[in-house]
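*Asks:* got a sequence here, can you model it:
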Amino acid sequence: MTDHQTLRPAGEDAHTPDRGERRYSTGFGNEHSGEAVPGTLPVGRNSPQRAPHGLYAEQLSGSAFTEPRARNRRSWLYRIRPSAAHPPFARVDNRGLRSAPFEETVPDPNRLRWDPLPEPAAGTDFVDGLWTLGGNGDARQRSGMAIHLYHANASMTDRVFSDSDGELLIVPERGTIELHTEFGPLTAPPGHVALIPRGVRFRVELAGAGARGYVCENYGAPFELPELGPIGANGLANARDFLAPRAAFDDAERPVEVVNKFCGNLWAATYDHSPLDVVAWHGTHVPYLYDLRRFNVMGTISYDHPDPSVFTVLTSPSDTPGLANADFVVFAPRWLVGEDTFRPPYFHRNVMSEYMGLVEGAYDAKASGFLPGGGSLHNMMSAHGPDRETFDRASGADLVPQKVDDGLAFMFETRWPVTLAGQARSAGHLQQGYDTVWQGLERNFRS
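*Replies:* Okay, here's the model as predicted:
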């Protein structure tokens, strides 16, 4: 049994007629359920001879039937029309979207940083506004991940998107987005993340004039909460803070373009109805919303800087325990109290590859140049860490308790090198001379 939470979409009051307050079920990995019309969810069975109210029963499997129960993802949907009722799909322009395997460029050991995406052309929606930075693995082999950004200034009108290649972790940076999914709506303002499972259809509406943010496309095992180990039973991202939508449906009898990402390319078909027509559902393969400021940060209360793994929100495990296909890490507001400790992130070379993004404010390892909406890539074993200004300031700081609450940064981390898409290698917003942030770190040692 789950309880419910209410979240009012950003910029709205309680009397907003279109969206109003959102009601959600709580818990991550739960067996959730919902019905938009009472009596439409079958009781005691999944596929009755005649589903209630003339609906069609349909299972959506996000895992193989025989995967272990703890990792088995599936949902039963009770919809106005079955998903099978559609015309053929045809290839459409991929625009700025790319997919693994990434073979336009060779993996690059250099440290790279980008400014935010430039303004899009008028009428650009979420799908057309997707722009791929790079990734690894192979979407057709269900391994690896891709890093995308989006910049949109129009809602998706009579258009629906789904991704057969992987699940989508969406990180809004500017502008609230309304995600209308087969399971119901999610309202995702900046500071929240939304997780759309593989194959789930959704439409993105903008709550304001524009929206910008980041997307991790996870081809591998679905994201799950990390093990807590010696931390114990509580901490980091608590399962009860994840929100699943309540059932809602679109009973539309009009042409709707359905765009599907399949094996790296976009395909589209025009339906004569909306596929967001699920009236009731139950299962574990469901979308989620999470407020990053509810992350229960763990850190030192004595000395030294803990490894950034303590900031992991979600992880996609690989066949090697502890070595993630992809991790999502957040640097949320927290207190720094370590004694005789260099408090910003330390200098580091890592077997994992790290893409950093910034939702708001500043990152405590970079004094300037790292902008909200921008990002940096430090591929495996590339040396990185605080810039000169940050190092000098932190080395001489008075180590009183310090609250870090003026920024919200995150990281997509992966076990394999991130190979750039050609458009990211030649982008006009790729910063030139990023290496100079470490110039001036002079020799202090004298023998």
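
*Asks:* all contacts plus neighbour counts: C-alpha atoms, from now on.
*Replies:* Fine.

*Asks:* isn't there a strand covering residue 424?
*Replies:* No. If the criterion is DSSP: H, G, I helix; E, B strand; the rest coil, then residue 424 is helix and not within a strand.

*Asks:* test my guess that it contacts residue 431.
*Replies:* No. Counting by C-alpha atoms under 8 Å, residue 424 does not reach residue 431; the two are 10.9 Å apart.

*Asks:* not counting its neighbours along the chain, what's nearest residue 383?
*Replies:* residue 349 (4.8 Å; C-alpha to C-alpha, 6 or more residues apart in numbering).

*Asks:* check contacts around that neighbour.
*Replies:* Contacts of residue 349 were listed using C-alpha atoms under 8 Å, 6 or more residues apart in numbering, and they are 380-384.

*Asks:* residue 421 too?
*Replies:* With C-alpha under 8 Å, 6+ apart, residue 421 has these contacts: 98, 102-105, 132-135.

*Asks:* to compare with the earlier structure, here is another sequence to fold:
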Amino acid sequence: MSEPATGPRYLTGFDNEHETEALEGALPRGRFSPQRVPYGLYAEQFSSTAFTAPRASNRRTWLYRIRPSVVQGDYAPYPEGSPLLATGPQRTNTPPNMLRWDPLPLPEVDVDLVDSLTTVASCGDALAQQGMGIHLYAANRSMQDRYFYCADGEWLLIPQQGELRLRTECGVLDVAPGFVAVIPRGMKFAVDLPTGPARGYVCENYGAPFVLPERGPVGANGYANDRDFEYPVAHYEDREGDIELLCKFAGHLYRAPIDHSPLDVVAWTGNSAPYRYDLSRFNVIGSVSYDHPDPSILTVLTSPSETEGVANVDFVIFPPRWMVAENTFRPPWFHRNVMNEYMGLIEGVYDAKETGFLPGGGSLHNCMSPHGPEAAVFEKASNATLKPERYVDTLAFMLESRYLIQPTPWALETSLRQRDYCRCWEGLTRHFDPTRP
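*Replies:* Model (predicted):
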């Protein structure tokens, strides 16, 4: 995983109060909304939490822009966009089966990221601001004269193939495979494809904004460190024309005409802004004695629910790392879990599933559905001569939620679904012998 090509500069520090200006003196000094803003700009507050949220969790940013956001036309439905885009709750039965899918093929016709969205599953209820939507994208065209925002949730973008350039109201983020990016609920942006066709995943978080998980007894250091999260510097577009603004609102797509770029923010200050994170900077914590720790130690970001310690959404990764535990079954153990898990693979091979789980693909194991390593992996790990081993060719992730994850009708019916997935456990035969301790 390499750094994207030279491009935008970044501000560092998770959830910090950042301030940045594309023109010197564009940020008002001493007050957020002076009677007259420098350069003839408009002051506009962007809030992604309630005004009265506690200071520690309050997120808002002051934008100083060429035109306020109210300068646009009326919205009309956009039914022809993303026909496979869905929002929770689903109105279909959810089977308890363990499910797995092959990756989306790259498109044969021109399509941008928003129009390519295909929903695999969702949980909770977007209108109640609980749960998430899990989408795939496979695009080959940059967004031309069109911009987008999602009012239903913040976006966690997980590229698997091809680099994304995210042009946002706050500036520009370059996001290659091995990086992730988060765009706040309601933030306007456009997606360019500087290296050609792109494929990946989107977690649409309906609930509380992502935060860094508490470290507990681990202490002050480890996991994802605040300083490694990068925010864009101010960069504005001052252009006019026949432009389209797309919006996802209450589960449906809309579009409105606008005669200028909505990315006309010359300066901003606050802590609600898009950011990116290089997954290779994650400081992995693991056992150096015995036993396989819970995967929660690999949590990068968490969206908390009203129950402490039980996540609305956890974003967990399985990156390159050392395995050194002694007298231990090193792959994930077989388990049944009250939580619900969707997994994706960014590159390489996932250690519990060495065949069939492909980069760009996904699997779903819902509440109390049993899962674990395939038969061949179990046999190999049970009989291996244990020595320190580095897992190199791998980068998988998991989206875990307290809410039941419901596959869409498309996900259940598509030819990409591996209907023989359960056969990967067929080789787990009886070994029990009461005469042999």
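
*Asks:* can you pull the TM-score for these?
*Replies:* Here the TM-score for the pair of chains, by TM-score structural alignment, normalised by the length of structure 2, is 0.97; 432 aligned residues with a C-alpha RMSD of 1.1 Å.

*Asks:* one step back: give me the distance between the residue nearest to residue 383 of structure 1 and residue 135 of structure 1.
*Replies:* Counting by C-alpha to C-alpha, to the nearest Å, the gap from residue 349 of structure 1 to residue 135 of structure 1 is 19 Å.

*Asks:* likewise residue 111 of structure 1?
*Replies:* Residue 111 of structure 1 sits 15 Å away from residue 135 of structure 1, going by C-alpha to C-alpha.

*Asks:* the two: who's more crowded?
*Replies:* The residue with more neighbours, out of residue 111 of structure 1 and residue 135, is residue 135; 27 against 15, by other C-alpha atoms under 10 Å.

*Asks:* now the helices for structure 2?
*Replies:* 113-116, 375-383, 409-413 (DSSP state H).

*Asks:* these into CSV, with extra columns for mean neighbour count?
*Replies:* As requested, those are exported to CSV (neighbours: other C-alpha atoms under 10 Å):
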stretch, mean neighbour count
helix 113-116, 22
helix 375-383, 16
helix 409-413, 17
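
*Asks:* relative to residue 247 of structure 2, which of the ones you listed is closest?
*Replies:* helix 113-116 (10.0 Å; C-alpha to C-alpha).

*Asks:* not counting its own residues, what contacts the closest one?
*Replies:* With C-alpha under 8 Å, 6+ apart as the test, helix 113-116 of structure 2 has contacts from 81-82, 136-143, 148, 191.

*Asks:* do the same with stretch 373-386 of structure 2
*Replies:* Residues contacting stretch 373-386 of structure 2 (C-alpha under 8 Å, 6+ apart): 324, 326-327, 329-334, 351-354, 424-428.

*Asks:* matching residues in structure 2 for stretch 138-148 of structure 1?
*Replies:* Aligning stretch 138-148 of structure 1 against structure 2 (TM-score structural alignment) gives residues 125-135.

*Asks:* for the residue nearest the centre of structure 2, which non-adjacent residue is closest in space?
*Replies:* Residue closest to the mean C-alpha point of structure 2, counted by C-alpha atoms, centre = their mean, is residue 156 at 2.6 Å. Leaving out its chain neighbours, the residue that sits closest to residue 156 of structure 2 by C-alpha to C-alpha, 6+ apart is residue 182, at 4.5 Å.

*Asks:* quick check, that neighbour in contact with residue 275.
*Replies:* Yes. Counting by C-alpha under 8 Å, residue 275 is a contact partner of residue 182 of structure 2 at 5.5 Å.

*Asks:* higher neighbour count, these two?
*Replies:* Taking neighbours as other C-alpha under 10 Å, residue 182 of structure 2 and residue 275 compare with residue 275 leading, 27 against 22.

*Asks:* need the counterpart of the more buried one in structure 1.
*Replies:* Looking across to structure 1 (by TM-score structural alignment), residue 275 of structure 2 lines up with residue 288.

*Asks:* give me the number of residues near the aligned partner of residue 356 of structure 2 in structure 1?
*Replies:* Alignment note (TM-score structural alignment): residue 356 of structure 2 maps to residue 369 of structure 1. Using other C-alpha under 10 Å, residue 369 of structure 1 is surrounded by 15 other residues.

*Asks:* how close does residue 369 of structure 1 get to residue 383 of structure 1?
*Replies:* Counting by C-alpha to C-alpha - residue 369 of structure 1 and residue 383 of structure 1 are separated by 18 Å.

*Asks:* about what we covered before: corresponding residue for the residue nearest to residue 383 of structure 1 in structure 2?
*Replies:* Match for residue 349 of structure 1 (TM-score structural alignment): residue 336.

*Asks:* same check, this time on residue 414 of structure 1
*Replies:* Residue 414 of structure 1 maps onto residue 401 in structure 2, by TM-score structural alignment.

*Asks:* how about its match, nearest residue that isn't a chain neighbour?
*Replies:* Leaving aside its sequence neighbours, residue 401 of structure 2 sits nearest to residue 313 (C-alpha to C-alpha, 6+ apart; 4.7 Å).

*Asks:* who's in contact with the alignment partner in structure 1 of the one you found?
*Replies:* Correspondence of residue 313 of structure 2 to structure 1, assessed by TM-score structural alignment: residue 326. The contact partners of residue 326 of structure 1, by C-alpha under 8 Å, 6+ apart, come to 144-145, 218, 315-317, 412-415.

*Asks:* also residue 389 of structure 2?
*Replies:* 322-324.

*Asks:* can you find the partner of residue 185 of structure 1 in structure 2?
*Replies:* In structure 2, residue 185 of structure 1 lands on residue 172 (TM-score structural alignment).

*Asks:* just give me the neighbour total for its match.
*Replies:* Residue 172 of structure 2 is flanked by 25 other residues according to other C-alpha under 10 Å.

*Asks:* state the distance from it to residue 244 of structure 2.
*Replies:* 20 Å.
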